[in-house]
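> for reference, the sequence and a predicted model appear below.
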Amino acid sequence: MTKATVLVIGSNATQIELKGGGSAAIGQYLNETVVPSMALLDAGYDIVLATPAGTKMHIDEASDSAQHFGGDEAAHARANAFYADDPTMNQVRTLRSVIDGGLDRFAGVFVPGGHAPVVDLMQDEDMGTILRHFHDAAKPTALLCHGPVAITAAMPRAREFRAALVTGNGEAAAAIAKGWIYTGYQATVFSVSEEQWAEDNLFHAKLPFYMPDALQLSGAKVTTNPVDWAPNVVIDRELITGQNMASDHLLAAKLIEALDSWLAKE
């Protein structure tokens, strides 16, 4: 018998726009998706995977490497096998269908990173509905690396907010964000210096905005570890955010602690 069910939300985005024109290939990060998912299952939780389109996420090629598993080739192989073959990663629902089926059955929600959530999840209406439900119920809400930017979807005008970020209109973005449910929350997210490394080494171009700026303009209180690629997790009320891909195990542990605590109160 399982303890409870956790909703895991992925992105369907495969391209991100670049400053000055063009786009770059993106996806979800392998370790950020499977390490917390496997930890939840090992801890006795069921998981349900959902995406906007109800189709499986694309894994960013940059993440398909043993370096994101501490150099452990066996762990990397297990991760690939889990993502390819485990039923939880292949029985994908749409966000709308899980809403229609009732969100009360979920004890918490988890959003992995990679750049993909920056494209679709942060402006998805169904994502916003889900976030507002978990916020109102004070249920654990965990997001990793670029995933924390998805909480901007809880704004009524999330699509306009993202458009303002892309055009560099911070004043308009801040005005659109007024009344956001996570205003004043402490959070972390992929840092500017980490993103600049990605711009220089992966994209060879600039992204239209940085993640800490997006959350700060929303009204969150953002802190990032000055040491790039070091694990960092920030917890404020129900919100659990991890800074980068190296925070996968730590975020998973903190999410499981929060779920266990929430269930103990029920």
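Yep, that arrived.

> please count neighbours and contacts with C-alpha atoms only from this point.
OK.

> mind listing what's buried in the host helix or strand of Arg132?
Per DSSP states H and E: Arg132 is located in helix 125-137. Within helix 125-137, the residues scored as buried using 16 or more other C-alpha atoms under 10 Å are Glu125, Asp126, Met127, Gly128, Thr129, Ile130, Leu131, Arg132, His133, Phe134, His135.

> name all residues that make contact with the nearest residue to Pro36 once chain neighbours are set aside.
Computed as C-alpha to C-alpha, 6 or more residues apart in numbering, the closest residue to Pro36 that is not its neighbour in sequence is Ala252, at 4.7 Å. Neighbouring residues of Ala252 by C-alpha atoms under 8 Å, 6 or more residues apart in numbering: Val35, Pro36, Ala39, Leu40.

> hold the first one in mind and look at this next one:
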Amino acid sequence: MTKKVVIICTSADKIGDPPEPTGCWAEEVVAPYRVWQKHGYSVTIASIKGGEVPMDEVSLAPPYATKEVEDFLLDDEAMKGLMESTPLSAISAADYDAFFLAGGHGTVVDFPNDPTLIALLEAAAAAGKVISAVCHGPEGLVNVKGPDGKPLVAGKCLTCFSDKEEYAVAKEKLVPFLLESKLRELGARYESAKDNWAPHVVADHKLVTGQNPASSAGVAKLVVEVLSS
């Protein structure tokens, strides 16, 4: 049976006060999309509000736009998923095998406290589905409870955009909290690569996470391994 994965994106296009443009980070959608497509998976792109996914313009230009991103932008069928994303309210945990939270700084605005996202991920966790995320995508996990009523991330080995990387991009004052620190407070067993920007992926049973944009494809490949096990 064909595996079904949903990529969940932010709908926020601004961050901070005064606001700065932001959105979803292109590589974090494109790399997993292509990995799962090559494995014959059915891939749906969803977002908090549905419709056009706001993309961080920085991620669409050199040096951050990979060849895969450039090709994706010219692929009308693939781009339709970003231009006409499914509203998260139309996504059911029962319909998918895996859930993936794409990053980008827009997630700090609408992922942590969105009730629809929280309810979806709690239902997915209760059903034993694979939950995955990369970079700032784990913003969507901070208020999610596991079947035991404790934070989903408590006691789990995971990674995300590190506090050091947040300071390196000088956005530490724009975000409501430092994600690594928040996950540690919730009881997560955080780990990261030794160097900023180096790829790092972690699987703890059915929770799969990646540290930064360079980890996007690695997360997707690890999801394939978990779904195949």
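Thanks, I have it. Remember, it's a predicted structure, so these values are computed and weren't measured experimentally.

> the helix holding Arg132 of the first structure aligns to what range in the second structure?
Per the alignment by TM-score structural alignment, helix 125-137 of the first structure matches residues 115-127 in the second structure.

> who touches that stretch?
For stretch 115-127 of the second structure, contacts defined as C-alpha under 8 Å, 6+ apart pick out 48, 88-89, 91-94, 99, 111-112, 130-131, 140-141, 143-147.

> just the buried residues of the residues you listed.
48, 88, 91, 93, 99, 111-112, 130-131, 140-141, 143-146.

> what residues sit buried inside the top helix by length along the first structure?
Across the first structure, the longest stretch assigned as helix under DSSP state H is helix 248-265. Residues of helix 248-265 of the first structure classed as buried: Asp248, His249, Leu251, Ala252, Lys254, Leu255, Ile256, Ala258, Leu259, Asp260, Trp262 (neighbour count, 16+ other C-alpha under 10 Å).

> same question, stretch 83-90 of the first structure
In stretch 83-90 of the first structure, counting by 16+ other C-alpha under 10 Å, buried: Tyr83, Thr88, Met89, Asn90.

> check the residues you listed against Lys3 of the first structure and report the nearest one.
Checking the buried residues of stretch 83-90 of the first structure against Lys3 of the first structure with C-alpha to C-alpha, the nearest one is Thr88 at 16.1 Å.

> map the closest one across to the second structure for me.
Under the alignment defined by TM-score structural alignment, Thr88 of the first structure is paired with Gly81 of the second structure.

> return the distance of its match relative to Gln37 of the second structure.
Relative to Gln37 of the second structure, Gly81 of the second structure is positioned 13 Å away (C-alpha to C-alpha, to the nearest Å).

> and Pro112 of the second structure, by the same measure?
Distance from Pro112 of the second structure to Gln37 of the second structure, by C-alpha to C-alpha: 28 Å.

> Leu60 of the second structure now?
Leu60 of the second structure is 21 Å from Gln37 of the second structure, by C-alpha to C-alpha.

> more neighbours: which of the two?
Leu60 (17 against 13; other C-alpha atoms under 10 Å).

> how about the more buried one, nearest residue that isn't a chain neighbour?
With C-alpha to C-alpha, 6+ apart, the residue lying closest to Leu60 of the second structure is Ala26, at 6.5 Å.

> the one you found -> the first structure?
Using TM-score structural alignment, the partner of Ala26 of the second structure in the first structure is Leu30.

> tell me the one of the buried ones among the contacts of stretch 115-127 of the second structure nearest His200 of the second structure?
Closest to His200 of the second structure, out of all of those and judged by C-alpha to C-alpha, is Ile131, at 16.8 Å.

> give the helix, strand or coil label for the closest one.
At Ile131 of the second structure, secondary structure determined by DSSP: H, G, I helix; E, B strand; the rest coil is strand.

> is the spatially closest residue to Leu7 of the first structure that is not a sequence neighbour within a helix or a strand, and which one?
Excluding the flanking residues, the one nearest Leu7 of the first structure by C-alpha to C-alpha, 6+ apart is Val109, at 4.6 Å. Per DSSP H and E: Val109 of the first structure is located in strand 106-111.

> in the second structure, what range does that strand match?
Aligned by TM-score structural alignment, strand 106-111 of the first structure falls on residues 96-101 of the second structure.

> so what touches the matching stretch?
With C-alpha under 8 Å, 6+ apart, stretch 96-101 of the second structure has contacts from 3-9, 121, 129-134, 137-138, 140, 223, 227.

> how about 6 Å then?
For stretch 96-101 of the second structure, contacts defined as C-alpha atoms under 6 Å, 6 or more residues apart in numbering pick out Lys4, Val5, Val6, Ile7, Ile8, Lys129, Val130, Ile131, Ser132, Ala133, Gly137.

> so which bit of the second structure is stretch 47-57 of the first structure matched to?
Mapped onto the second structure using TM-score structural alignment, stretch 47-57 of the first structure spans residues 43-53.
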